[in-house]
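Undergrad: Need the 3D shape of this:
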Amino acid sequence: MDASTGDDLVSMANAVLQPGFVGKEPPPWVRRRLAEGLGGVVLFARNVVDRDQVAELTAALRAERPDVIVAIDEEAGDVTRIDAHNGSPWPGNLALGAVDDTALTREVACHIGRDLASVGITFDYAPDADVNSDPNNPVIGSRAFGAEPERVARHTAAWITGLQEAGVAACAKHFPGHGNTSVDSHLDVPIIKAGRAELDATELVPFRAAITAGVQAVMSAHLRVPALDPDLPATLSGRIMTGLLRDELGFQGLIVTDGIEMRAISDRFGFAHATVLALAAGADAICVGGDHADEDTANLLRDAIVAAVRSGELPESRLADAAARVARLAAWSAAARAGATAPPDPQAAALGLSAARRALRITAPDAAFPLAGPAYVIEFQPELNFAIAPETPWGLLAPLAELVPGTSGVRLSSENGLPDALQASLGRPLLLVVRDPHRYPWITDALRASLAVRPDAVVVEMGVPAAPLGDLHIATFGATAASGRAVAELLAGR
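TA: From the prediction side, this is the model:
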């Protein structure tokens, strides 16, 4: 082991952690840890009231440590933190991929970056660079730019370029690719069964593009890829994190883990031991949040890192390298913020809505709008993706009721209540609003039952489109506030 003081080890162990915390201002333990060398923190929806409050929060963090990395998981689609309470004013990746205008994607990402930079956020865990090749994927879906590797690659590169032009570090995720699985790594260990040739032709294509575009960070995935490592999940695999990402693909930026507390690895390894294994494999920063956003967890991980260095399990040189990469990202962020002075554009919301309108796809393009009077809306509520903040609003009822007074409806989480809802819709235009019905047999059954009674109903798909049901089907490619408003305007004849 290299010779360092105990304080040096503790400082380096703190430097590689990016914990979350509870509250709208930094709690005392976070302030103390920043003084002890904590390299970064990550904000979640629970930390956000509005932009003024976030700006005050980040200023308080920098008062303790000027170069602290302030991260957020802001994909600005269905997965939003800064707009979790109101819904994102931007269409998500799938909608941008459907439009397939890389100049638009770059412009959207640049506006998002300006917004984040204006409130003191320096590091965004985005974009999602996964190729959503499995339509039953429960955790990627509309977060991806699509199912075609080259489309995903060009929009990943455009998003990175736009965000980093605004002075915010981008992070391509989830390496080496989370799109070809039907298992959610928040709950269990997904297995990507593709061989190396298929990985090169699909999963790795967007990550190569991200590296070429100069992405500052890459986030690891908690999944197994037997073709690359038959034993360990990617986050804990030196073959994948160092051998593939560093040595073969040539990435020299920051490697950050997905939430280290996620069950895909914590159930088997424990998240303290997983932290050590991830650093040994080549990760530089450990993201920890979720339900473990407290001082005890931060202490546990710090102490596990220090103990691993002292026992020889984790080489001190590897920890020092990780801490140095964290410092380099912090330095890049400071320089980028100084060079990117453009403030948020007050007209940006109009761009977001315009982009969402461009993404709409209608199976009957000659359909006549507006609707013939106030509509009745039935929204079918699926189980939400774990990555989506539960308070994030979605749907069509609220934005349509704002434009067409008298619009009413119901949200159903099962087929119970459907007969009453169909009865209430009689004599009015009926809208059936779904997200990924192909993944939920009860929603598909409810749609078929509804269309048998009301074949004139309009089906609005706000997730990943599959084979359309109904004579008139509108796909938004996401459930953001911008997407809801865009389809509401269409139906209202605006």
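Undergrad: going forward, measure contacts and count neighbours with C-alpha atoms only.
TA: Will do.
Undergrad: A helix includes Ser414, no?
TA: No: according to DSSP: H, G, I helix; E, B strand; the rest coil, Ser414 belongs to no helix; its state is coil.
Undergrad: Please give the structure of this sequence too, so both can be compared:
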Amino acid sequence: MSDVAPAAVFGTLLPGFVGTTLPSWLETRLREGLAGVCLFGENIVDPAQTRALTDAIRAANPCAIIAIDEEGGDVTRLHAATGAPFPGNAVLGRLDDLELTGAVGAAVAGELAAAGVNLNFAPDVDVNSNPDNPVIGVRSFGADARLVARHSAAWIAAHEAAGVAVSAKHFPGHGDTAQDSHLALPVVEASRAELDERELPPFAASIAAGARTIMSSHIVVPALDGPKTPATFSRAVLDDLLRSSLGFAGVVVSDALDMAGASGEVGIPRAAALALEAGCDLLCIGTRNTDEQLALIEAAVRAAVARDELPASRIEEAAARVAALGAQLAATVPGGAELPGDSDADAASGDGWSSGPPPVSAERIRTAFEVKPGAAPAAGATLVTIETTANIAVGHSPWGVAAAGGAVVEVREEDAAGVLASLTAGDGGLAPLVLIGKDNHRHAWVRELIDEARATRPGTIAIDMGWPAPDRAYADVATFGASRIVGAALIDWLERP
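TA: Sure, this is the predicted structure:
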């Protein structure tokens, strides 16, 4: 009967945890060789607390990988309480300035280094070819593969040069999906020729730019490995395509295994064994993991080895790759970076994280907006933020005008009629509105709300801070992002259209 050492199994695992200090069970696991941890917004309070947390992690395991999702836009963990001070990928793609894109990548890495984080699950290098995509959208640099490839390379090269590793995601490409893999198992019905032309160039560019890790996706691509196998569980995708064809020699990271696209039918322990067998090296487990869950994963992996379903050598290979990356990162992060919050510029940045001014001004971000001819806010219009259900990757971070400190009225589906009826002009008539949403065309109630407001309130305009429909029917203004600085740019436009 085959077996593998528990330390090798734990050398591939990257759990999340509950709390803002290091739990004792996790400290013990780290001392025993756990690969590292993944931080989420709920683990972060401020720069000093975060650096104390990462110092504690590193004290338990000096070569621990400390990972986070900090995409530099709508998806942020350091700035979860305020919204990010960076414009996000879609805005950068529309500005199409590679030097600026590199500056944002470097600035994000600088914040992470100061926080003691050494692996960033970013950038998103998916080509957002489907405008109805519920989970990628403005996280992508755009819908053109060549543009996405060159901006991915610029962002990655600058970020890696700052000593913090990236994870280009979501291989082999999540852009042409109509489902969210957090909630389901999406299928990309593209031919191999279409994949070669559209999905794969950004990953090839990412590898050439020095990406030390690449993240797999929980999607099915029948052209690569039949109609049922998620990429995270596919040796054809991870070994034959990513390693053999594209030449990637770094660490393959799984997307979170608590997502429905991975473990919805088999459970997290079995998903871990399947991901390792397919070629994943570092397993992102999820958010609020426990010691008991890690023990179940260890047992499932060792059982798969005992049944000769999973070679022990595969786990040892994965653990060795992860350990080598951890040793590399131990030499560069923390790199003596000053903690944010020690200067007047830091104090003015909004949440204590950013040091100095952002790499791009709100005024320049305005130039990335798409504005229909004649669109402008009516005099006396009320700003209304349309709150739809945030996708799980973005979470509940402040966004748009509210994140930038602007005064808005919030409306949700259940209270839309009552809230809008209360918004009257000085004469008691119906006041014009500025309706601000994200991905407006994807929500039936939002479309109906915009149609009714346009019909009954002359001067009403609709603003989409997500990825708008191709016909722009529900976007008189499209900002292609909703981070704090994009919200500031929108306020600037509303004041000076």
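Undergrad: Quick check: the residue most central in space within structure 2 vs Gly250 of structure 2, distance?
TA: Against the mean C-alpha coordinate of structure 2, by C-alpha atoms, centre = their mean, the closest residue is Val75 at 4.7 Å. Remark: distance between Val75 of structure 2 and Gly250 of structure 2 (C-alpha to C-alpha, to the nearest Å) = 24 Å.
Undergrad: follow-up on the earlier one: just give the nearest non-adjacent residue to the residue nearest to the centre of structure 2, would you?
TA: With sequence-adjacent residues excluded and distances taken as C-alpha to C-alpha, 6 or more residues apart in numbering, Val75 of structure 2 is closest to Val394, at 4.7 Å.
Undergrad: Onto which residues of structure 1 does the strand of greatest length in structure 2 map?
TA: For structure 2, the longest strand by residue count, based on DSSP state E, is strand 165-171. Counting by TM-score structural alignment, strand 165-171 of structure 2 falls onto residues 169-175 of structure 1.
Undergrad: which position in structure 1 aligns with the residue nearest to the centre of structure 2?
TA: Per TM-score structural alignment, Val75 of structure 2 is aligned with Val79.
Undergrad: where's that match relative to Ala327 of structure 1, distance?
TA: 28 Å.
Undergrad: ok, how many other residues are close to Asn130 of structure 2?
TA: When counting by other C-alpha atoms under 10 Å, one arrives at 18 neighbours for Asn130 of structure 2.
Undergrad: and it, what helix or strand is that in?
TA: Assigned by DSSP states H and E, Asn130 of structure 2 falls within no helix or strand.
Undergrad: Tell me where the stretch 201-350 of structure 2 has strands.
TA: Ranges of strands within the stretch 201-350 of structure 2 are 213-216, 251-254, 282-284, based on DSSP state E, counting those that start in this stretch.
Undergrad: now the ones you listed as CSV including distance to Pro6 of structure 2 and mean neighbour count?
TA: Listed next are the strands of the stretch 201-350 of structure 2 as CSV, based on distance: least, C-alpha to C-alpha, whole Å; neighbours: other C-alpha atoms under 10 Å:
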stretch, distance to Pro6 of structure 2, mean neighbour count
strand 213-216, 24, 28
strand 251-254, 20, 28
strand 282-284, 15, 26
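Undergrad: Just tell me which of those strands ends up closest to Leu294 of structure 2.
TA: With C-alpha to C-alpha as the measure, strand 282-284 is the member of those nearest Leu294 of structure 2 (11.3 Å).
Undergrad: so where is that closest one in structure 1?
TA: The aligned range for strand 282-284 of structure 2 is 285-287, by TM-score structural alignment.
Undergrad: How about residues contacting that stretch?
TA: Residues from elsewhere that reach stretch 285-287 of structure 1, judged by C-alpha atoms under 8 Å, 6 or more residues apart in numbering: 16-20, 42, 254-260, 275, 279, 322-323, 326.
Undergrad: circling back to that earlier point, aligned partner of the residue nearest to Val75 of structure 2 in structure 1?
TA: For Val394 of structure 2, the residue aligned by TM-score structural alignment is Ile388.
Undergrad: got it, and Thr12 of structure 2?
TA: Residue correspondence to structure 1 (TM-score structural alignment): Thr12 of structure 2 is matched to Val16.
Undergrad: mind listing what its match touches?
TA: By C-alpha under 8 Å, 6+ apart, the contact set of Val16 of structure 1 is Leu38, Gly39, Gly40, Asp284, Ala285, Ile286, Ala322, Ala323, Val326.
Undergrad: Please list which of those are preserved in structure 2.
TA: Retained in structure 2 by both residues aligned by TM-score structural alignment, their matches' C-alpha atoms under 8 Å are the following of the contacts of Val16 of structure 1: Leu38, Gly39, Asp284, Ala285, Ile286, Ala322, Ala323, Val326.
Undergrad: Dump those residues to JSON lines, plus distance to Thr341 of structure 1.
TA: Below are those laid out as JSON lines (distance: C-alpha to C-alpha, whole Å):
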{"residue": "Leu38", "distance to Thr341 of structure 1": "27"}
{"residue": "Gly39", "distance to Thr341 of structure 1": "24"}
{"residue": "Asp284", "distance to Thr341 of structure 1": "29"}
{"residue": "Ala285", "distance to Thr341 of structure 1": "28"}
{"residue": "Ile286", "distance to Thr341 of structure 1": "30"}
{"residue": "Ala322", "distance to Thr341 of structure 1": "30"}
{"residue": "Ala323", "distance to Thr341 of structure 1": "28"}
{"residue": "Val326", "distance to Thr341 of structure 1": "24"}
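Undergrad: Just among these, which is most surrounded?
TA: For the kept ones among the contacts of Val16 of structure 1, the largest neighbour count, defined by other C-alpha under 10 Å, is 29 neighbours, found at Ala285.
Undergrad: Relative to Ala95 of structure 1, how far out is that residue?
TA: 31 Å.
Undergrad: repeat for Ser483 of structure 1
TA: In terms of C-alpha to C-alpha, Ser483 of structure 1 sits 9 Å off from Ala95 of structure 1.
Undergrad: Kindly report the same for Phe207 of structure 1.
TA: Taken as C-alpha to C-alpha, the span from Phe207 of structure 1 to Ala95 of structure 1 is 20 Å.
Undergrad: okay, those two: which has more neighbours?
TA: Ala95 (32 against 28).
Undergrad: List the residues that contact that one.
TA: Residues near Ala95 of structure 1 by C-alpha under 8 Å, 6+ apart: Ser142, Phe145, Ala356, Ala359, Thr476, Phe477, Gly478.
Undergrad: same thing but at 10 Å, please
TA: Contacts of Ala95 of structure 1 were listed using C-alpha atoms under 10 Å, 6 or more residues apart in numbering, and they are 77, 105, 142-146, 355-360, 463-464, 475-480, 483.
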